[in-house]
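Participant: using only what follows, build the 3D model:
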Amino acid sequence: MQRASEELRADVVARGAAFARTEIAPRAAEFDRTGILSREVVQQMADAGFLGASIPVKWGGQGLDALEYGELTESIGKACASTRALLTVHTSLVGETLVDRASNRLKEKYLPDLATGRKIGCFALSEEGAGSDAASITTTYRKQGDVFVLNGRKKWISFAGIADLFLVMATDNGTNSAFLVERDMAGVEIQPMSGFLGNRATHIAEISFTEVEVPAENLVSAIGVGFSFVTNTALFHGRYSIAWAGVAIAQAALEVMCTYATGREQFGVKIGAHQLVQKMVADAVTQVGAARELCRRAGRLRMERSPDAVMETHVAKYFSSTIAQQVTSDAVQILGGNGCWDRYPAERLFREAKILEIIEGTSQLQQLMIADYGYKKFAGNEPGWER
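Facilitator: Below is the predicted model of the structure:
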């Protein structure tokens, strides 16, 4: 992948951390409460180059490598889960997938606008009856002359409320394919959704397609490879971003619990002096560090284009989302009544952590894939073992 100089890439990461600390973190509770990630912040993210962080310089991006992008994702995610989700959806699920799977013609047409944030992209896979079982989608396409005609409905699509471009998965009697659909194409309708546990400011919406005519050139890759080729690529990129999101939320919760435990007094002493509180803090320190190293391992393997990168990304996503749930739960416990109050960040972090165990493949689905990998790699390897 073409990249900018190491100095320029480091500057992007450093600016991201500063932006997260000064511009995003102070407004995270507001975004959660109002359910709106402001257009102002989206534009600031675009102007700073963050929305093209991992897209090659050739296409207008910053060319960050996997580890640099992970560090940026952690910084943004620690400040606000909804803002980080914009990176996951727009940059990873859409942008990186087009880099890997789109034709040069589609790259030239869309990547410069995506990399600079002139257009916002979203990933339209999930439906009412198709979540983890992504291959069971019912949104259809048919070839009609020099266009494909799409019909169906997508649900729970993050940033569909403001997106200009949708990466859509559809089927033709079981032959699944992927298409780039523009918001202003006739027959596209958007219905905003609300009332979610977390990711409240990610402009989640339903998308309906009624006889939407999509130019044939907007087919991504080829007919019939929408799930095996395009969707799996997108989920690979998305899961890597979500793995870092787990580290981000857990790190934020760790900082909250340590700050509170060293300031709050009960029974005449700081609560951090109590051994059971110390155990929760010690476990959190250990778990966050371990999750971050798993993410780094997955990132290094991605950079090496190792065949193990996919499974190590599953491992990192599973572990980081699991420990995020545990650490945020312990943060709520340490803060007690204040942990259940939205004037403190612990309750928001707790809600956001739960989302990570569901999106981009549930924890249970990750367990199945990791276990299958374990059987294939490790069964019968012990010397002298008789099968």
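Participant: from now on I want contacts and neighbour counts done on CA atoms only, so please keep to that.
Facilitator: Will do.
Participant: Ala298 and Gln144, how far apart?
Facilitator: 42 Å (Cα to Cα, to the nearest Å).
Participant: the two: which is more packed in?
Facilitator: In this view Ala298 and Gln144 are compared by other Cα atoms under 10 Å, and Ala298 has more residues nearby, 27 against 11.
Participant: okay, and the more buried one sits in which element?
Facilitator: helix 275-303 (DSSP states H and E).
Participant: show the subsequent helix or strand relative to that helix.
Facilitator: Following helix 275-303 toward the C-terminus (DSSP H and E): helix 309-335.
Participant: about what we covered before: what's the helix holding Ala298 packed up against?
Facilitator: In terms of contacts (3 or more Cα pairs under 8 Å, 6 or more residues apart in numbering; DSSP states H and E), helix 275-303 is packed against helix 66-79, helix 232-261, helix 309-335.
Participant: helices and strands around the longest one, which ones?
Facilitator: Counting contacts by 3+ Cα pairs under 8 Å, 6+ apart, helix 232-261 is packed against helix 66-79, helix 81-86, helix 97-101, helix 275-303, helix 309-335, helix 345-356.
Participant: quick revisit: buried set for the helix holding Ala298?
Facilitator: Within helix 275-303, the residues that count as buried by 16 or more other Cα atoms under 10 Å are 277, 280-281, 283-285, 287-288, 290-292, 294-302.
Participant: could you also give me the structure for this next sequence, so I can compare it with the first?
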Amino acid sequence: MSLNPFDLYDVASLLTEEERAVQESVARFTNERVLPIIGDCFDQGQFPKELISEVAEMGLLGATLPEQYGGSNLGYVSYGLICQELERGDSGLRSFVSVQSSLCMYPIYAYGSEEQRMRWLPDMAAGKVIGCFGLTESHGGSDPASMKTRATKDGDAWVINGSKMWITNAPMADIAIVWAHTEDGIQGFVIEKGTPGFTVQEIKKKMSLRASATGALFFDNVRVPDANRLPNVKGLKGPLGCLTQARYGITWGPIGAAQACLEEVLAYTKERILFGRPVAATQSAQIKMADMARRITASQLLSLQLGRLKEAGKMEPTQVSLAKWNNCRMAIDIARECRDLLGGAGITTEHAAIRHALNLESVITYEGTETVHQLVVGRELTGINAF
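Facilitator: Modelled structure (predicted):
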């Protein structure tokens, strides 16, 4: 009995019935609705907004949140599988869901008031309100404590000045979760589109995540009522807690991208005839594809165990760093190797490998670069902070 080339260790058998149903549902959506259009979206530099309502109807936005807030109350392994199958389509679509769910809905749920939860979360789960997450600034992406954005209390409101850079969903967002220094530490604010002094500039000329909307946020004496301040967290633990949520999903996403590349190159090398035989019949090609399967399998098991730890309340940030580092490196290396096996044809977006390779340049960078995560693990091993 032959093994599934994309699941050599039968990870599917370790999933619950609900988890398998979630994966199969999102896989069908990716096959039927994402893959037919995503190449053109990448070419045109456009996010497929027409998919938002379908993603929402499937319960993929805020999937782990309680149903009273519009969520699906799914476990974290199910959420990881959602990320995996969406990124099998494109990192841009998975990024949209990650930002909406982990970076925008999660902080409102975890750090917001009950009034804020009821005001924003149901509409966000329904895809009626889109969010973006404003933490990174142009001068110090890996050092969020150095942010220059400031919020000053003025009566029953706050006046915010500063800017944020590389913000996913920004050009189409209705609200922004913005982190700023205050006299009482770093705090989060919900800033609504159209607030005077709040402007968004779309970032163009990207060669990565082209099917994702990216922008910069600018705040010029933006006045925000105290009712829009997230009251239940202060300090860097607020935004870093959100990033841990998102990074967890990111450990799963690149698995899907790598599987898509391997699936494509397996089919191509069986059909491509060179020197009288299929490329897949050569030792060099088989060794490369075997190595891809090895690395995908290791990443699958890594993320699954991470998910089980998270569901048990035992997951540590260092474990997330290890998985994010390993799985992003795995996927980008596989995408590049698949591009090579496709030969000249691999440089066109008619094939997925070059698109995934370019997208993964962003995925391996955002929410902690590879080097940052290596140093997080190094600090855990030695007890010495080398940042």
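Participant: now do Ser82 of structure 1 against Ala353 of structure 1, distance only.
Facilitator: Distance, Ser82 of structure 1 to Ala353 of structure 1, using Cα to Cα: 12 Å.
Participant: SS state for the aligned partner of Phe218 of structure 2 in structure 1?
Facilitator: Alignment note (TM-score structural alignment): Phe218 of structure 2 maps to Ser208 of structure 1. At Ser208 of structure 1, secondary structure determined by DSSP: H, G, I helix; E, B strand; the rest coil is strand.
Participant: burial of Ser208 of structure 1, as a residue count?
Facilitator: Neighbours of Ser208 of structure 1 (other Cα under 10 Å): 19.
Participant: identify the residues contacting the spatially closest residue to it that is not a sequence neighbour.
Facilitator: Nearest non-adjacent residue to Ser208 of structure 1, counting by Cα to Cα, 6 or more residues apart in numbering: Arg153, 4.3 Å away. By Cα atoms under 8 Å, 6 or more residues apart in numbering, the contact set of Arg153 of structure 1 is Glu127, Thr139, Glu206, Ile207, Ser208, Phe209.
Participant: at 10 Å instead, please
Facilitator: Arg153 of structure 1 makes contacts with 124-128, 137-140, 170, 188-190, 206-210, as judged by Cα atoms under 10 Å, 6 or more residues apart in numbering.
Participant: check Gly161 of structure 1 too.
Facilitator: Cys122, Arg183, Ile190, Gln191, Pro192, Met193, Thr202, His203, Ile204, Ala205, Glu206, Ile207.
Participant: which ones are touching the alignment partner in structure 2 of Val256 of structure 1?
Facilitator: Matched by TM-score structural alignment, Val256 of structure 1 corresponds to Glu264 in structure 2. Applying Cα under 10 Å, 6+ apart, we find Glu264 of structure 2 in contact with Ala258, Cys338, Arg339, Leu342, His351, Ala352, Ala353.
Participant: can you give me the neighbour number for the aligned residue in structure 1 for Arg355 of structure 2?
Facilitator: Residue correspondence, TM-score structural alignment: Arg355 of structure 2 in this structure matches Arg348 in structure 1. For Arg348 of structure 1, the count of nearby residues is 27 (other Cα under 10 Å).
Participant: repeat for Phe148 of structure 1
Facilitator: Neighbour count for Phe148 of structure 1, taken as other Cα under 10 Å: 20.
Participant: trace it over to structure 2, please.
Facilitator: Match for Phe148 of structure 1 (TM-score structural alignment): Trp158.
Participant: hang on, the earlier thing: mean shift of the helix holding Ala298 of structure 1 relative to structure 2?
Facilitator: Its matched residues in structure 2 lie on average 0.8 Å from helix 275-303 of structure 1 after superposition (mean Cα distance after the TM-score superposition for structure 1).
Participant: which residue is the nearest non-sequential neighbour of Ala234 of structure 1?
Facilitator: Leu93 is the one closest to Ala234 of structure 1 (Cα to Cα, 6+ apart), at 4.7 Å.
Participant: kindly report the same for Ser102 of structure 2.
Facilitator: Using Cα to Cα, 6+ apart, the closest residue to Ser102 of structure 2 is Ala246 (5.1 Å).
Participant: check contacts around the residue mapped onto that neighbour from structure 1.
Facilitator: Using TM-score structural alignment, the partner of Ala246 of structure 2 in structure 1 is Gly238. Listed by Cα under 10 Å, 6+ apart, the contact partners of Gly238 of structure 1 are 85, 87-94, 96-97, 232, 313, 317, 359-361.
Participant: recalculate using a threshold of 6 Å.
Facilitator: Thr88, Ser92, Leu93 (Cα atoms under 6 Å, 6 or more residues apart in numbering).
Participant: looking at Ser82 and Ala353 of structure 1, which is more packed in?
Facilitator: Ala353 (32 against 26).
Participant: residue in structure 1 matching Thr199 of structure 2?
Facilitator: Under TM-score structural alignment, Thr199 of structure 2 pairs with Glu189 in structure 1.
Participant: look at its match and say how many residues are nearby.
Facilitator: Neighbour count for Glu189 of structure 1, taken as other Cα under 10 Å: 15.
Participant: quick one: it from Glu360 of structure 1, how far?
Facilitator: For Glu189 of structure 1 relative to Glu360 of structure 1 (Cα to Cα), the value is 24 Å.
Participant: Ala298 of structure 1 too?
Facilitator: 16 Å.
Participant: ok, now Ser221 of structure 1?
Facilitator: 22 Å.
Participant: so between these two, which is more surrounded?
Facilitator: Shown here are Ser221 of structure 1 and Glu360; by other Cα under 10 Å, Glu360 has more neighbours (25 against 20).
Participant: for that one, which non-adjacent residue is spatially closest?
Facilitator: Arg239 (5.9 Å).
Participant: that neighbour and Leu64 of structure 1, how far apart?
Facilitator: 17 Å.
Participant: and for Met311 of structure 1?
Facilitator: 22 Å.
Participant: and Ala46 of structure 1, by the same measure?
Facilitator: 15 Å.
Participant: now Asn218 of structure 1
Facilitator: 27 Å.
Participant: next: Gly117 of structure 1.
Facilitator: 16 Å.
Participant: which one of the two has more residues nearby?
Facilitator: Leu64 (28 against 24).
Participant: what residue of structure 2 matches up with the more buried one?
Facilitator: The alignment partner of Leu64 of structure 1 in structure 2, by TM-score structural alignment, is Leu74.
Participant: over to Glu108 of structure 1?
Facilitator: In structure 2, Glu108 of structure 1 lands on Met118 (TM-score structural alignment).
Participant: that's a helix at that match, yeah?
Facilitator: Yes. Under three-state DSSP, Met118 of structure 2 sits within a helix.
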